[in-house]
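Q: 3D model of this:
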Amino acid sequence: MAVYKILVLFLSCLLWQTSHADTFYPADNGYFQYVGRIDFSTPATPRFWASGVYVTARFKGPRCEIVLNDEMLYGTNHNYVSIIIDNKAPVRQQLLGKSDTIRLHQGLGEGPHTIVICKNTEAGIGYMEFAGLRCQELLPLPVSPVRKIEFIGNSITCGSGSDQASVPCGQGQWYDQHNAWKSYGPLTARQLNAQWQLSSVSGIGLVQSCCGMPHTMPKVFDKVNMYRDSIPWDFANYQPDVVAVTLGENDGPQDSARFCQAYVTFLKRLRTYYPAATIVCIDSPMADPAFSPILQRYITAVVAAMQDKKVSKYFYSRKYQSGCGGHPDLAQHQLMANELTAYIKKIKHW
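A: Below is the predicted model:
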């Protein structure tokens, strides 16, 4: 038995020595596709904070290695990623150190293969950097989906508290249940064959944020790192066809005139960034019975005040609160995505 184990170990080492003879393609290679708010000031290590930022690549060969850097905020936080190969079931993995090499080879044939790396955790957990990919050959990607959607919101949009597969609610760190890949936004976009961008931070509001978040969405919306209100974002980088806004849960009941005016002002600002976009104002799927009708009245008044045929409202058919802290769980994110997919199909004729 001992000889057998040594032989298996030897063969495994031999396999990965062979992989190291493959070519390393740094992150600034033009064959990588990036979607999301990303800081490219250091092209060799693009840096991103937001949930749902994703990198796509196509490669040839039976194996690959991904190299990712983790800020390890406060020396303890470790980001989660989802890795998807050839549209198969995602592998959700937590990074372990400042630099991680993730080796993928099980069940891979010669290809070609398409791989997607998606940041599952949000800005408050710290940044990630994509350093590159090692494989036999990096290939050009097919044409990206033409449709684009941006989802603006709070912890719901981040996918917070949704995934209890590895760490149950109430255990581990507060971010251990984050899963942006399986949150309603990316699910909706994939069902519509669209790209997505999540512009969201836990605790954020329109006029009042909660849970230690010092900024409001109007203040930080033009930043790459919305959590820290830093690094200007160029809106020319991503022009969505649809903008879905889910805000108000963290504001709670407010002076209606103040809240509605702030919402209208924010939507008019969105219109300057996205002149042709369809904007959908969505209620909170986790609002309590007292606040839900109040928020819906606010949104109804805001949409009416806009007098813009491309601004509409959508209210979920029910509440989705089975995840950690009353957030939607993974199954409910799918139900939310199904609702939004049907609504966007209807108004966009997609």
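Q: For the rest of this, base every contact and every neighbour count on C-alpha atoms.
A: Noted.
Q: Can you tell me what sits against stretch 316-333?
A: With contacts defined as CA atoms under 8 Å, 6 or more residues apart in numbering, stretch 316-333 is touched by 156, 160-164, 169-170, 177, 182-184, 187, 282-287, 336, 339.
Q: Report the buried residues of it.
A: 319-324, 326-333 (16 or more other CA atoms under 10 Å).
Q: How about stretch 303-314?
A: By neighbour count on 16+ other CA under 10 Å, the buried set for stretch 303-314 is 303, 306, 311-314.
Q: Before we compare anything, build this one as well:
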Amino acid sequence: MRTLLTGLSAAVLLQGALAQDVSRVAAEPAGLKPLASSVNGRVVAQPDGMLLRQWPGTYAEAAFQGDEVYFRVGAGDVSLRVSVDGEAAVPLVKPAAGLYRVANFKRGGAHLLRVAVASESQGGATGFGGFLIGATAQPAPLPRRSRQIEFIGDSHTVGYGNTSATRQCSQADVWATTDTTRGVAALVAAHYGADYQANAISGRGVVRNFDGYKADTLPEAYPFALFDKSRKADDAGWQPRVIAIALGTNDFSTPLRTGEPWATREQLRAAYEATYARFADALHRRHPAAYIVLWIAAGDGAEVRSEVERVAEQVRRSGNPRIGFVPVAGLSMSGCDWHPSVADDRQIADALIQHLDKQRDVWAAAAR
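A: All right, here's what the predicted structure looks like:
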């Protein structure tokens, strides 16, 4: 959803001469006032004004005129990227709850501040408390993006360990090197000047999670704002013109275990195809104007590649011609645990962009 607000101690890792400085404020300055903002991603508002979020890729933006701006971080481990006017982002890793000041950016004119979540939060929700400005600053108009893209998937959509220099990673390494802001969703959305959601969970599948792990599959978790399923997602106002889905790697990447619901791979494939097709059909009914593209990072002959292609064809035969299939082969898979690297993410994004550019009327109802 795109939520309007009336108004994130770990180290702030500054890399070189970045254009802005982010620091925690011990005592709140007098006279701060709320700054209107937009939040993209599924959130649950709390009585104290804090927003809880858990799906990856959440980002908040505020526009202002002035030399400094503030934002609040709530509880929970999170890795943020803070940028002003599209300059190189400052990483803010596991920040303590509290108030943060952004300053030392280019002076003059209106500015756009973005605070984006880079990390995955399967272990629990994290909080964001909005933006504030002082008496010498003024609000400015927020950008109005008419295009919206939704990405649904697993670790390949999350950006699991995509910045890692090695495939061998501990769980801590995975968390630290995951960066959704440099992943497929962010790259494609930036190309089209679109807002985006990344509704993905690493390790989850359509009917079977990685190695038979017992937890909600992605379609089971999808309807909810948080992973505890305490509240349905409020997607009012969210009308994506493109829905890009990448699911199946976890369903098929490991052998079936004794006791799983499917005695054979044939039974697993049949369940996968039927469930995935129903999921895609439900998304089509909810967003009838959206073009759906099923993509998968897999080479020729891979079981999952054939299965995703079969699902796309089933959906097409059921009466929805606005569906595409994009396989992406030749990736280095040099991220953590043989996952796509940031270079691979760029290759996947380029393949999706090339495919979308060939489709007629994808953005017909969206102002250019």
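Q: Can you pull the TM-score for these?
A: The TM-score (TM-score structural alignment, normalised by the length of structure 1) is 0.83; 322 aligned residues with a CA RMSD of 2.7 Å.
Q: re the thing from before, would you format the buried residues of stretch 316-333 of structure 1 as a markdown table with secondary structure included?
A: Shown next, in a markdown table, are these (DSSP: H, G, I helix; E, B strand; the rest coil):
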| residue | secondary structure |
| --- | --- |
| Lys319 | coil |
| Tyr320 | coil |
| Gln321 | coil |
| Ser322 | coil |
| Gly323 | coil |
| Cys324 | helix |
| Gly326 | helix |
| His327 | coil |
| Pro328 | coil |
| Asp329 | coil |
| Leu330 | helix |
| Ala331 | helix |
| Gln332 | helix |
| His333 | helix |
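Q: Leu206 of structure 1: which of those residues is nearest?
A: His327 (19.1 Å; CA to CA).
Q: Aligned counterpart of the closest one in structure 2, please.
A: Aligned by TM-score structural alignment, His327 of structure 1 pairs with His339 of structure 2.
Q: Quickly note the distance from its match to Gly183 of structure 2.
A: With distances taken as CA to CA, to the nearest Å, His339 of structure 2 is found 12 Å from Gly183 of structure 2.
Q: Which neighbours do the two have in common?
A: Common neighbours of His339 of structure 2 and Gly183 are listed as Asn162 (criterion: CA under 8 Å, 6+ apart).
Q: just checking, next helix/strand downstream of the lengthiest strand in structure 1?
A: Using DSSP state E to define each element, structure 1 has its longest strand at strand 54-70. On the C-terminal side of strand 54-70 of structure 1, the closest following helix or strand by DSSP states H and E is strand 80-85.
Q: quick one: Thr199 of structure 2 is in a strand?
A: Not Thr; residue 199 of structure 2 is Asn. Yes - counting by three-state DSSP, one finds Asn199 of structure 2 located in a strand.
Q: surely it meets Tyr222?
A: Yes - under the criterion of CA atoms under 8 Å, Asn199 of structure 2 makes contact with Tyr222 at 7.3 Å.
Q: Which residue in structure 1 aligns with Asp21 of structure 2?
A: Checking with TM-score structural alignment, Asp21 of structure 2 has no match.
Q: Name the surrounding residues that touch the longest helix seen in structure 2.
A: In structure 2, with assignment by DSSP state H, the single longest helix is helix 265-286. Outside helix 265-286 of structure 2, the residues that touch it by CA under 8 Å, 6+ apart are 206-207, 219, 251, 256, 262, 290, 292, 307-308, 310-312, 314-315, 320.
Q: So which of these belong to helices?
A: Short answer: these in helices (DSSP H) are 219, 251, 307-308, 310-312, 314-315.
Q: Spit out the contact partners of the spatially closest residue to Pro91 of structure 2 that is not a sequence neighbour.
A: In this structure, Pro91 of structure 2 finds its nearest non-sequential neighbour in Arg81, 4.7 Å apart by CA to CA, 6 or more residues apart in numbering. Arg81 of structure 2 is in contact with 89-92, 114-118, 181, counting by CA under 8 Å, 6+ apart.
Q: ok, now with 6 Å
A: Shown in contact with Arg81 of structure 2 (CA atoms under 6 Å, 6 or more residues apart in numbering): 89-91, 115-116.
Q: Find the residue at the geometric middle of structure 1.
A: Note on structure 1: the residue nearest the mean C-alpha position is Gly52, at 1.6 Å, using CA atoms, centre = their mean.
Q: Please name the residues that touch the equivalent of Cys281 of structure 1 over in structure 2.
A: Residue correspondence to structure 2 (TM-score structural alignment): Cys281 of structure 1 is matched to Leu294. By CA under 6 Å, 6+ apart, the residues touching Leu294 of structure 2 are 244-246, 325.
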